[in-house]
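# need a structure here:
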Amino acid sequence: MKLLLQWFLYAVALLAVAAIYPGVTIHGFGSALIAALVIGLLNAVLRPVLVVLTLPVTLLTLGLFLFVVNALMFWIAANVLADIQVSGFGAAFLGSLIYSALGLVIDSALRRLFP
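Purely as a prediction, here's the structure:
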């Protein structure tokens, strides 16, 4: 139940990103559900590999390079899916920042609902 609710809320967060920032476009809630799933899978599979490969740069920038890794995951998901457009890497960067901030709120709320 919690996983389905989390997936639904992350899709809503993607729609909110598209509403807040004009550099990200999503065509409907179904596309947002698929995008949330793809971003989650990319974060589970590809992100750990990229974090390890970019560890020297991440340490040199005191962890700030992880924002670039998050933007890359967001950008890859947009390039894989046809119903989501991101106008460039800068838009992916800002979109991923907004999406991450909304994700923090979602995770915090779900921790309170499902202890």
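
# CA atoms for contacts and neighbours, from now on please.
OK.

# check contacts around W75.
86, 88-89, 92 (CA atoms under 8 Å, 6 or more residues apart in numbering).

# now do 7 Å
Residues in contact with W75, defined by CA atoms under 7 Å, 6 or more residues apart in numbering, are 89, 92.

# in the host helix or strand of R112, what counts as buried?
R112 belongs to helix 89-113 when assigned by DSSP states H and E. Neighbour counts over helix 89-113 (16 or more other CA atoms under 10 Å) mark 89, 91-100, 102-103, 106, 110 as buried.

# so where do the helices sit in this protein?
2-20, 29-53, 55-60, 65-80, 89-113 (DSSP state H).

# before we compare anything, build this one as well:
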Amino acid sequence: MNFLLRLLVTALAAMLTAYVLPGVRIKDFITALVLALVLAILNMLVKPVLVILTLPATILTLGLFLLVINAIIILLASKLVSGFKVDGFFWALIFSLVLTIVSGIMHSLAGTGADD
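Take a look at the predicted model:
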């Protein structure tokens, strides 16, 4: 149940973030739900592999390369989800930052934190 609530909150945060950023478009709320599910799967399966493969770059940049990995995950999700478009790497990077902040605030308000 907590997973479904987290998906709904993330989808709503994605819709809000796409509304604010002109370089990101989400067709409707169903697309945002699919995007939230795809992002959850990519963060579970692909992100750990990318983090391990780029560990030297991550250490060298004191962790800032993780922002690049997040942007790559967003770009990959835009290729997989029809109705979700990102205009380029810069917009994917900004979208990942804003989505993290907005969804973090919304998760804390909804009471769907990691400790639940």
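
# so which of the helices of the first structure is the most surrounded?
Scoring those by mean neighbour count under mean count of other CA atoms under 10 Å gives helix 65-80 as the most buried, with a mean of 20.

# about what we covered before: which strands and helices sit next to the helix holding R112 of the first structure?
Judged by 3 or more CA pairs under 7 Å, 6 or more residues apart in numbering; DSSP states H and E, helix 89-113 of the first structure is in contact with helix 2-20, helix 65-80.

# of all those, which one is nearest T58 of the first structure?
Nearest to T58 of the first structure among these is helix 65-80; the distance by CA to CA comes to 5.0 Å.

# next, the angle helix 89-113 makes with that closest one.
For helix 65-80 of the first structure against helix 89-113, the angle by axes from the mean of the first three to the mean of the last three CA atoms, to 10 degrees is 100 degrees.

# how much does helix 65-80 of the first structure stray from the second structure?
Compared with the second structure after the fit, helix 65-80 of the first structure shows a mean deviation of 0.6 Å (mean CA distance after the TM-score superposition for the first structure).

# what angle do that helix and helix 29-53 make?
Using the same axes, to 10 degrees, helix 65-80 of the first structure lies at 140 degrees relative to helix 29-53.

# residues in the second structure aligned with helix 65-80 of the first structure?
Here helix 65-80 of the first structure aligns to the second structure at residues 65-80, judged by TM-score structural alignment.

# would you pull up how far that stretch lies from the middle of the chain?
Counting by CA atoms, centre = their mean, to the nearest Å, stretch 65-80 of the second structure is centred 8 Å from the centre of its parent chain.
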